[in-house]
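Enquirer: Model the following, please.
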Amino acid sequence: MNIKEKEIELLEDNLKNIRILRNKLDKTSASIFLLSLFIYNTTEMNTSIKLAMIGFEVKSIYAIFILYIVSLAFAINYTISTIREMLLFIRYEKLLIDVYGSTPESLSLMFETDSEFRYRVFTGKWNRINTIYNLSILLPFIIGYFWMSYELVTITSELKFINFASFIVFILTIYFSLIFSRMLYLDWKTGKMRSTEGKVANGG
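Expert: The predicted model follows:
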């Protein structure tokens, strides 16, 4: 086994592990965010509630900040893991071509996300269904994150914890915006590159 074949083997293991990790981060981030949103909209800020992750009662406003900051941290890690998966997969494809001359026809089926796979289920004009579905899932979360960040950052309080937590939310939101934009750009760039390569391969 030469070094490139060994790297292919390592990449296969890493891609599998990253996919598992990314799914966990996605579910955890969404669950914690929805919990923070629920508490924010259904309880008084001075109400005491028991927060399972820290094991004791805190005021609702503290719980909201803690949950939301944790959710943002998971969302950032999810986005970074997605970018890492993209870059590793690009390297994996390149190595397969270098070593074997081409990639397996089922490669994209094995590694594409559920969102990408749905575009194989509905094709042509029916792809609009996929677009509408994806936007209906993604947009509420994106809008919800930024709305929640705005709400928490604009809270005025004499409590040092609230002011510090608001600052942390502000910093994390800015960073999340930048890293999420980078992920979208890489996804677009990768898709465009594959489209160009496909046209060249087909003599277009």
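
Enquirer: contacts and neighbour counts: CA atoms only from here.
Expert: Fine.

Enquirer: Run a quick neighbour tally on Thr42.
Expert: With neighbours defined by other Cα atoms under 10 Å, the count for Thr42 comes to 9.

Enquirer: now Thr131
Expert: 13.

Enquirer: what about it, helix or strand, and which?
Expert: For Thr131, the host element (DSSP states H and E) is helix 127-153.

Enquirer: In terms of helices and strands, where is the nearest residue to Leu152 once chain neighbours are set aside?
Expert: Distances taken as Cα to Cα, 6 or more residues apart in numbering place Ser166 nearest to Leu152, at 6.0 Å, with adjacent residues excluded. Following DSSP H and E, one finds Ser166 within helix 160-201.

Enquirer: before we go on, could you also do this sequence so I can check it against the first one:
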Amino acid sequence: MTAYTVRDAKIEDAQRILEIYAYYVENTAITFEYDVPSKEEFKQRMRKTMQKYPYLVIEKEGRVYGYAYAGPFKERAAYDWACELSIYVDHAAKKCGLGKQLYAALTECLKQMGITNLYACIGYPQTEDEYLDKNSEQFHAHLGFQTVGTFHRCGYKFNRWYDMIWMEKMIGEHQSQQLPVAYRTAQKNRI
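Expert: Next comes the predicted model:
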């Protein structure tokens, strides 16, 4: 039986990654985006991320089943050691450990870069419904993230208001003389 493998995403993966993401845009409040982006717009998003941060996919026998990437928490220089993470797994392949495997690989990449803080911005239901449950919060908590903030009724989708929570996980040491982040600029050659 062939195992799943994690690798750096390539722009050629954009169509499949977009297919995975489209399900969440059209059928859930996991993302607060209303419209599925075009393939070209999605490629641009990928290129921008890949300029500095890891963008990973998990695949089996050449088929991508999920992806995860990091990006800046905020644009100011003092936030360089903090990243916001995003992860999406094919909706038909959930609860198979793919997300955990992706996040483990992503976390290791970020540790090697010198990142110290990870953040996840998560849509959160006041009452679970057909568009949003608490699975993402539970998944992140299982991986060691802690809720550090709640924004009440800040997202409106499917004629409903949803909360948004921020979760945080520390993965590095905070020094008085912190080394600069080693961004993944080498990926630029593959974009």
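
Enquirer: Would you pull the TM-score for this pair?
Expert: In this superposition the chains share a TM-score of 0.27, using TM-score structural alignment, normalised by the length of structure 2; 86 aligned residues with a Cα RMSD of 5.4 Å.

Enquirer: on contacts alone, who are the packing partners of the helix holding Ser166 of structure 1?
Expert: helix 60-100, helix 127-153 (3 or more Cα pairs under 8 Å, 6 or more residues apart in numbering; DSSP states H and E).

Enquirer: quick check: angle from the last one to helix 60-100?
Expert: For helix 127-153 of structure 1 and helix 60-100, the angle between their directions (axes from the mean of the first three to the mean of the last three Cα atoms, to 10 degrees) works out to 140 degrees.

Enquirer: mind listing what's buried in helix 127-153 of structure 1?
Expert: Using 16 or more other Cα atoms under 10 Å as the test for burial, helix 127-153 of structure 1 gives Asn130, Tyr145, Met148, Ser149, Leu152, Val153.

Enquirer: how big is the angle separating that helix from helix 160-201?
Expert: Using the same axes, to 10 degrees: helix 127-153 of structure 1 against helix 160-201 is 160 degrees.

Enquirer: burial count for Phe42 of structure 2?
Expert: Neighbour number of Phe42 of structure 2 under other Cα under 10 Å is 17.

Enquirer: For it, list the residues it contacts.
Expert: Ala14, Leu18 (Cα atoms under 8 Å, 6 or more residues apart in numbering).

Enquirer: Quickly note the distance from Leu18 of structure 2 to Met164 of structure 2.
Expert: Distance, Leu18 of structure 2 to Met164 of structure 2, using Cα to Cα, to the nearest Å: 23 Å.

Enquirer: So these two - more neighbours on which side?
Expert: Met164 (21 against 16).

Enquirer: sec struct for the more buried one, please.
Expert: strand (DSSP: H, G, I helix; E, B strand; the rest coil).

Enquirer: Distance check, it against Gln146 of structure 2.
Expert: 14 Å.

Enquirer: Identify the residues contacting stretch 5-24 of structure 1?
Expert: Under Cα under 8 Å, 6+ apart, the answer for stretch 5-24 of structure 1 is Tyr78, Ser81, Thr82, Glu85, Leu88, Phe89, Tyr92, Leu95, Leu96, Val99.

Enquirer: buried residues in that stretch?
Expert: Ile8, Leu11, Asn14, Leu15, Ile18, Arg19, Arg22.

Enquirer: Determine the angle, from 0 to 180 degrees, between the strand or helix carrying the third one and helix 127-153.
Expert: Spelled out, it's Asn14 of structure 1. Assessed by DSSP H and E, Asn14 of structure 1 sits inside helix 3-42. Inter-element angle recorded for helix 3-42 of structure 1 and helix 127-153: 60 degrees (by the same axes, to 10 degrees).

Enquirer: next structured bit after helix 3-42 of structure 1?
Expert: According to DSSP H and E, the helix or strand after helix 3-42 of structure 1 is strand 48-51.

Enquirer: how about that following strand: buried residues?
Expert: Ser48, Ile49, Leu51.
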